[in-house]
Structure formats: structure tokens, C-alpha cells
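Asks: turn this into a model:
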Amino acid sequence: MNPTDEIEDYFDGKPDSLAIFEAIVDTAEQHGEFDITVKRQISFGRTRKFAWFWLYNVTKKNPDGIPHLMLAIDHPIDTPHVRSVEQIGKQRWNHQIVIRSLDDANSTWLAELIGLAHDYGAG
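Replies: A predicted model of the protein is given here:
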């Protein structure tokens, strides 16, 4: 199965979440090439992985799920847009972001964070 089919399966019946994911992919592509791997999460990688996307629906109130994005960056970013930051290596901080709307997915602040993560992925 190719990544396009896997992505379609991942978002089956979840058009709003798919639109958000596609906006994030478009933004990441503006920063250069990367590979996508689809498993329980969708990961973006270059020399190393730099982003992970998944849908969270613990309350089952949102059939589309709530899009989450984790970005690996070489330093912590303090912004209200980031839900949590965790240092998991000497020069790696994971930044968890809840993407609440298509406007968030297309925002300048998210594009800047994705750019930093894309640079981190170069190794």
C-alpha cells in the first residue's frame, strides 16, 4: 500500500481532520522535502523524524478526532500555541500542539514552528 492510500484510510470519514492534515503537509512542503510514514500516527522525516500527527478523541464527542501535532525542535519554544514542551534529549524538545481549526493549520505561527522542526529533521 502506498502512503496516499494509507492516508486516505487513516482519515476515512474524517474530512475536517483530513483538510487540517493536508494544510500541515502543504506548509511542511514549503520548507523542503520529507518522507511520510503512516502507522498509528503519521510521521514526517528527513534524516530523522521531526513531526508526528495523530487524532485524539478520548471523549468520543468529536467523530473527526482532535488533530494533534508533535514537533521535534532543537530548543524549547515558549508560546501559548504549544500545549506542552518536553526535553527528551540533549538537543531535542518535543512540542505538542492541538490544531483546533483550519485557520490554526494555515497560520504563520505554525508555519514557523514546522520550519524549525523541518530544520531539526535534517540531522
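Asks: from here on, contacts and neighbour counts on C-alpha atoms
Replies: OK.
Asks: show me where the chain has its helices.
Replies: Here the chain has its helices, by DSSP state H, at 3-10, 15-29, 102-105, 108-121.
Asks: among these, which comes closest to I73?
Replies: Across these, I73 has its closest neighbour in helix 108-121 (4.9 Å, CA to CA).
Asks: what comes up buried for that closest one?
Replies: Residues L110, A111, L113, I114, G115, L116, A117, H118, D119, Y120, G121 are the ones in helix 108-121 that count as buried (16 or more other CA atoms under 10 Å).
Asks: now do stretch 91-109
Replies: Buried-residue list, stretch 91-109, by 16+ other CA under 10 Å: R92, W93, N94, H95, Q96, I97, V98, I99, L102, D104, A105, N106.
Asks: what of stretch 55-68?
Replies: Applying 16+ other CA under 10 Å to stretch 55-68 flags L55, D64, G65, I66, P67, H68 as buried.
Asks: one more to line up against the first:
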Amino acid sequence: MTEAVPGPAAPGPTPEDFFAGSPAGLAVHRRVAEVLQEAGGAQVRVGRSQVTFRRRRGFAWLWRPGRYLRGPVAEVVLSVALGRPDPSPRWKQVVHPSGRHWVHHLEVRDPAEIDGEVAGWLREAAGRAG
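Replies: Model (predicted):
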């Protein structure tokens, strides 16, 4: 009887896989990754439903609402976990899933929308995540 010898793990999905068919979504991902690299970096994990940016824990997520919602939607949504509610009118929705976290959802149609204000939110969220 022979034993199966485990080989190297198959590589997981990439951001390019996740945003296949969505050049704007991939461009937004690249812009967010660039901002976070300038802020000290973050790990990127690609799942079936979202791309997660994390340090000790996740702090920002990109997802494609067109996969889940009907009607006209943004190409991609950036969700950012802050320790406070932010009053900016740019947020589509702000939710309070736990006592220490407020998750803010920003509809993004163009990578240029990841501007200085959004970069500030991302730096704040990354700092809280370790």
C-alpha cells in the first residue's frame, strides 16, 4: 500500500481572479493596495465573496455588489472598520456590528475615488488592526 505524499498547496485565488470581468474593480483594488503599502502594508486574502486587507485582524474589504444585489449598483464596495462612526456623506451605509467597531460602506465606481480622505480612513483602520 502506498501513502499519498502531500504536495505543495494549490495557490489560492488572486485579486485578478476575484475581479475577473471587472477592470474597474481590479483598478480600485490596486489603488487601495497602493495606499495601504504606503501606510506600512497589509496582508491580502482573497475569498469567494470578498478581498480582505488585514494586519492582526481584517480592517478593510472589497466586494462586488453586482454578485448579490439587483438593480444598478457600484462596481465595487469598500468596507472599512473604524472605532467610531464617521459622519461623511460619502458613506452609503454605516453599521455597528459590535461595541468597538463601526463598519462603513463606500460605493466606488472609479479608482480616483480612493483619494486623500479615503486614504486617511484606511490608515486609521489599519492602525487599529495592528
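Asks: is it possible to export the buried residues of helix 108-121 of the first structure to TSV including distance to K39 of the first structure?
Replies: Listed next are these as TSV, based on distance: CA to CA, whole Å:
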residue	distance to K39 of the first structure
L110	23
A111	24
L113	23
I114	20
G115	23
L116	24
A117	20
H118	20
D119	23
Y120	22
G121	19
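Asks: and which of these is nearest T27 of the first structure?
Replies: Using CA to CA, the buried residues of helix 108-121 of the first structure come closest to T27 of the first structure at A111, 6.0 Å.
Asks: distance check, the counterpart of that closest one in the second structure against A126 of the second structure.
Replies: Superposed on the second structure with TM-score structural alignment, A111 of the first structure falls opposite A119. From A119 of the second structure across to A126 of the second structure, the span is 10 Å (CA to CA, to the nearest Å).
Asks: V95 of the second structure now?
Replies: With CA to CA as the criterion, V95 of the second structure and A126 of the second structure are 18 Å apart.
Asks: export the helices of the first structure to JSON lines and tack on distance to T79 of the first structure?
Replies: Formatted as JSON lines, the helices of the first structure follow (distance: least, CA to CA, whole Å):
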{"stretch": "helix 3-10", "distance to T79 of the first structure": "30"}
{"stretch": "helix 15-29", "distance to T79 of the first structure": "19"}
{"stretch": "helix 102-105", "distance to T79 of the first structure": "14"}
{"stretch": "helix 108-121", "distance to T79 of the first structure": "9"}
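Asks: quick one: which of the ones you listed is nearest H81 of the first structure?
Replies: Of those, nearest to H81 of the first structure by CA to CA is helix 108-121, at 8.1 Å.
Asks: which neighbouring elements make contact with that closest one?
Replies: With contacts taken as 3 or more CA pairs under 8 Å, 6 or more residues apart in numbering; DSSP states H and E, helix 108-121 of the first structure sits against helix 15-29, strand 49-56, strand 66-73.
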